[in-house]
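>>> turn this into a model:
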Amino acid sequence: MKIKVLLAASALIGALASPALAADPTGLWQTPTNGGQVRISRCGQALCGTLVTSSHIRADADARDENNKNASLRSRPLRNLPMLTGFTGGPTEWRGGSVYNPADGGTYRGTITMTNDNTLRLRGCIVAPLCKTQTWTRVQ
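Have a look, this model is predicted:
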């Protein structure tokens, strides 16, 4: 009986001491604006993300990055457009990256925070405190 109690106590202590596995941010994410979906993947040691689809892409498969502040990039297609680059860190928060917003052509400093397995918060800032935060949900 003592052995069973010791084994149970040992298992409980081991479970409490083990860190929880962090959610994996890679995959396809639904944005709250324009029906956008962004695929987040690993790019070396960093996270990056590309625009897979949006209401603009669905309306015109040849839609271009026409709002880009850099005139030489305005002919890029919106489909597979790099939107997230250079995010490092983890296991639940990645910083130091850039967020490109094709709606206004601006690039912002960003942070990605996993709130659970299927939800993340993306924060983009011109300069703190001038920031905007969106909640993205995983596409199953």
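>>> only C-alpha atoms from now on, for both contacts and neighbour counts.
OK.
>>> and the next helix or strand past the longest helix seen in the chain?
Ordering each helix of the chain by length in residues (DSSP state H) puts helix 2-17 first. Per DSSP states H and E, the first helix or strand lying C-terminal to helix 2-17 is strand 27-30.
>>> what about that following strand, distance to the chain center?
On the basis of C-alpha atoms, centre = their mean, to the nearest Å, strand 27-30 sits 8 Å off its chain's mean C-alpha point.
>>> to compare against the first, here's the next sequence to fold:
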Amino acid sequence: MRKTFKTLLLALPLVMAAMSASAADSAVGRWKTIDDKTGETKSIVEISKAANGTLTGKVLEVLKSDKGPNPVCSDCKGPNKGKPIKGMTILWNLSQDKGSTTEWSGGTILDPANGKTYKSKLELQPGGNKLDVSGCITIICRAQTWVRE
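A predicted model of the protein is given here:
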């Protein structure tokens, strides 16, 4: 019993290191969204893997908003119209690019500030602590770098 306990105790740091290394190689996690115009942290978004294997992102906290505390997506269309931004899914259907462990594309991102949706792609930067997020309409794109929380 004692030998088993010692073995488990010794193995724990290895397991923890493996788990943190795999997290650094994935966009899954909590991210601080950084405004591309002001450089300010605007919200915390959690990216997770959906049941179908794609990535999805949900706003956990709104830290700064021009619409005051507890903002709603007043410019959204459809089911998000007038809904609180906190708790809203703003990123969905991103698939990992073939042959890449750091790029995802083919998804959609919602900008709750203006209610518009864009084609989206993500690229995890070396080290795993920065995520380049872009949204495009035809050839016009907007990009932000999010920072892992």
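>>> chain center to the longest helix of the first structure, what's the gap?
38 Å.
>>> so which residues make contact with it?
Where contact means C-alpha atoms under 8 Å, 6 or more residues apart in numbering, no residue beyond helix 2-17 of the first structure reaches it.
>>> so what does residue 106 of the second structure match up with in the first structure?
In the first structure, the residue paired with residue 106 of the second structure according to TM-score structural alignment is residue 96.
>>> which ones are touching the residue nearest to its match when sequence neighbours are not counted?
Leaving aside its chain neighbours, residue 96 of the first structure sits nearest to residue 87 (5.5 Å; criterion: C-alpha to C-alpha, 6 or more residues apart in numbering). Counting by C-alpha under 8 Å, 6+ apart, residue 87 of the first structure makes contact with 46-48, 94-98, 110-112.
>>> at 6 Å instead, please
Taking C-alpha atoms under 6 Å, 6 or more residues apart in numbering, we find residue 87 of the first structure in contact with 46-47, 94-97.
>>> what kind of secondary structure is the residue positioned nearest the centre of the second structure in?
The residue lying closest to the centre of the second structure (C-alpha atoms, centre = their mean) is residue 47, at 3.8 Å. Using DSSP: H, G, I helix; E, B strand; the rest coil, the structure places residue 47 of the second structure in strand.
>>> isn't it up against residue 54?
No: contact between residue 47 of the second structure and residue 54 fails when scored by C-alpha atoms under 6 Å: they sit 10.2 Å apart.
>>> run through who's touching the lengthiest strand in the first structure.
For the first structure, the strand with the greatest residue count under DSSP state E is strand 106-116. Strand 106-116 of the first structure is contacted by residues 92-95, 97-100, 120-126 when judged by C-alpha under 6 Å, 6+ apart.
>>> equivalent analysis for stretch 57-77 of the first structure, please.
78, 104-105.
>>> recalculate using a threshold of 8 Å.
56, 78-79, 102-106.
>>> shouldn't residue 43 of the second structure be in contact with residue 64?
Yes: Residue 43 of the second structure lies in contact with residue 64 (C-alpha atoms under 8 Å); the separation is 6.8 Å.
>>> ok, these two, which is more surrounded?
Remark: of residue 43 of the second structure and residue 64, residue 43 carries more neighbours, 21 against 15, as counted by other C-alpha atoms under 10 Å.
>>> tell me who's in contact with the more buried one.
Contacts of residue 43 of the second structure (C-alpha under 8 Å, 6+ apart): 32-34, 59-64.
>>> mapped onto the first structure, which of these hold?
Compared against the first structure with both residues aligned by TM-score structural alignment, their matches' C-alpha atoms under 8 Å, these retain 32-34, 59-62, 64.
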